[in-house]
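1. All I have is the shape, not the residue letters:
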C-alpha cells in the first residue's frame, strides 16, 4: 500500500508544490525518484501523474512529482529555475538524509525530460528521459516557415501528422521562450547545459518522434565526444512520451536500479 502526501510546498514564493509517494518499506536506504511531468512547458500538472507515482513507489522508490511554473505566464528560464530550486529544497528537507544525493534518480517525460537533463548534468543523478526535446535553436532555424499552433488541424486546417507535430513543437517553444529570440533558444538547447557531473543517462524516443530524431542524434554525439556514457532506446512508431510510458516503466526502472548499484 502506497502512502501519498499531497501538496507539500517547496517554493512558497511561487506556491509550487510536490506530491510524495512513499513505498511500504521506506527506510534510510530508500531510493528516491523524481518524476518530471511533460506538457511542452505550457501545460501538465503533477495531478496527471498519480498512477505513475503509485507504480514507482510500488517498485521501491520514494517518488516525488513536483509542479513547476508554466508559460506563457512564466517564460524561460522559469521552469528550469524551478527544477533547480526543487532539488535544492529536496536535498535540504526532512525527506532526505545528508548523504541522499547518491540515492536520487530521475525520469522526465517530454519537456520534463529536458528539465531532467539539466539536473542530471549538474547533480549527477542517473536519469531516463521519455521523448525529451533537446534541439530548439537549429530546429527553429530550419523551420522558419512553420506556423505555430497548439491545434494546427483545427486552427490551420492542416491534416498531415508531421506538419501538425511541427506546428505544436514551434508553438510551445516560442511560447516558453516568449519570442523568436535565437540567443534564448541556444540557452534552451540541451547541449548548452553543464554536464560535468553527468552519470548514467538513457534516452528513450520513438523512431518517428514529435520532430525528426536528428537533433537527438546530434545531442548524443555531443555528449559522447565529451566522454559521457549514453544509452539510446528507439521504439517503433510515433508515440511521444506518455503514449508509450506504461510499456517501458520496467526498462526505465531497471536502468536506474543498475545505475544506483554502479555508483555505490
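-> That came through fine. From a predicted model like this one, the values you see are computed outputs, not experimental measurements. Numbers count the residues shown, from 1 in each chain.

2. CA atoms for contacts and neighbours, from now on please.
-> Fine.

3. tell me the centre residue of this protein?
-> The geometric centre of the chain, computed from its C-alpha atoms, lies nearest to residue 113 (CA atoms, centre = their mean), at 1.8 Å.

4. Now do the one helix or strand that residue maps to: distance to the chain's middle.
-> Using DSSP states H and E, residue 113 sits in helix 111-123. The chain centre lies 6 Å from the centre of helix 111-123; the measure is CA atoms, centre = their mean, to the nearest Å.

5. One more to weigh against that first structure:
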C-alpha cells in the first residue's frame, strides 16, 4: 500500500479552515469518506485522524479529514455548518480527484461521531459513529445536579486513543456539552441539537459503537436505534465492555465498520442521497 496525502487544503477562506486528504493511486476507489476528528468541540485537529484515514485508504477509500471550528472560535451550530461546506467541497472536487461523489460516507469519533450522524440525517449518507455524542437534551435534563467540570487530562492534541480512557465522567461530559452551547441553558436549543429527534426515512444507515463504562452514555445509541428502527433505516450497534472511548476501541470494531462501509458506501445498494442542504 502506498498512501499519498495532501495536507492543509483550504476549503473555507473566511474561517481559515483546511482539510487533509489521503488516497492510494494503486487501489480502485470504492468511494469517499469524510473522517471527522473528536475533541469535545474545544480541542483537537485533523492530524489526530491520520491513523484512521490511512487504515481506511488501505480498504480502498479516498478519505477527507477536515478541521472545523472549535470553541471559542465557534459554538453550536457552527461545526455543523462547516460540515456542510466540507460536503460541498467533496462534491465539487470529485472529477478532479477521481472518486465517485455519489458514493460518500462519514466516519467520526466522539463529537466527530455526532457530526457523522448529523450528515447521515441531513444528506442520507451512511455513517460510522464511535462514542458519538447523541444523547444531549434528555441527558442534560436528567443530570441537572451534576457539577460541570473540565477534565485534567493533558496531551489533548495527541492521539484520541490515548486520552479520556478512564471510564464514566459525568462532570466532564456535562462541561464540554454545555461549552458547545456557550453555556446556554435553553432546553429547546438542546433538543434542536439532539440528533435522534430528527431521524426520518431519508436518514442514511448508521453504525454505532460505545463502551459500556465510558464517559459517553450508552443511552445515545439505544435511543438512536429506536428512532432508526421506527422508520426502517438499517443500523448496527456494538457495545464493548470496559472504559475505552471512541478510537480507543477502534481495533475491536474496525473490521465490522469496514464491512458496513463496503455494504452501504462502496456497493450500489444504498448510496449517499444528493439531498440539498435546505431539505431537512
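-> That came through, no problem. Worth saying up front: this structure is predicted, and the values here are computed from it rather than measured.

6. what TM-score comes out when they're superposed?
-> For this chain pair, the superposition-based TM-score is 0.89 by TM-score structural alignment, normalised by the length of the first structure; 256 aligned residues with a CA RMSD of 2.3 Å.

7. ok so, going back, right, and the residue nearest to the centre of the first structure touches residue 36 too?
-> Yes. Between residue 113 of the first structure and residue 36 there is a contact under CA atoms under 8 Å: 6.7 Å.

8. joint contacts of those two?
-> By CA atoms under 8 Å, 6 or more residues apart in numbering, residue 113 of the first structure and residue 36 have these common neighbours: residue 107.

9. May I see the buried residues of stretch 252-264 of the first structure?
-> Residues 252, 253, 255, 256, 257, 259, 260 are the ones in stretch 252-264 of the first structure that count as buried (16 or more other CA atoms under 10 Å).

10. show me the contacts for the residue nearest to the centre of the first structure.
-> Per CA under 8 Å, 6+ apart, neighbours of residue 113 of the first structure: 36, 37, 38, 107, 128, 129, 130, 131, 132, 133.

11. ok, residue 6 of the second structure to residue 58 of the second structure distance?
-> Using CA to CA, to the nearest Å, residue 6 of the second structure is found at 16 Å from residue 58 of the second structure.

12. So for the two, which residue has more residues nearby?
-> residue 58 (16 against 11; other CA atoms under 10 Å).

13. residues of the longest strand along the second structure that come out buried?
-> With secondary structure taken from DSSP state E, the second structure has its longest strand at strand 4-12. Neighbour counts over strand 4-12 of the second structure (16+ other CA under 10 Å) mark 8, 10, 11 as buried.

14. Which residue is the nearest non-sequential neighbour of the corresponding residue of the first structure for the last one?
-> When the first structure is aligned by TM-score structural alignment, residue 11 of the second structure is paired with residue 10. Nearest non-adjacent residue to residue 10 of the first structure, counting by CA to CA, 6 or more residues apart in numbering: residue 17, 5.5 Å away.

15. where do the strands sit along the first structure?
-> Secondary structure of the first structure (DSSP E): strands located at 3-11, 16-22, 31-36, 61-66, 104-109, 127-130, 201-206, 230-235.

16. need the contact list for the equivalent of residue 239 of the second structure over in the first structure.
-> Using TM-score structural alignment as the criterion, residue 239 of the second structure maps onto residue 234 of the first structure. Taking CA under 8 Å, 6+ apart as the criterion, residue 234 of the first structure is in contact with 204, 205, 206, 207.

17. what helices or strands is the helix of greatest length in the first structure leaning on?
-> Identified as the longest helix of the first structure according to DSSP state H is helix 161-177. Applying 3 or more CA pairs under 8 Å, 6 or more residues apart in numbering; DSSP states H and E, one finds that helix 161-177 of the first structure makes contact with helix 152-155.

18. buried sites along the helix it packs on?
-> The neighbour-count check on helix 152-155 of the first structure (16+ other CA under 10 Å) flags 152, 153 as buried.

19. How much space separates the counterpart of residue 174 of the first structure in the second structure from residue 82 of the second structure?
-> Residue pairing (TM-score structural alignment): residue 174 of the first structure is matched to residue 178 of the second structure. Applying CA to CA, the value for residue 178 of the second structure to residue 82 of the second structure is 20 Å.

20. I appreciate the help and will end here.
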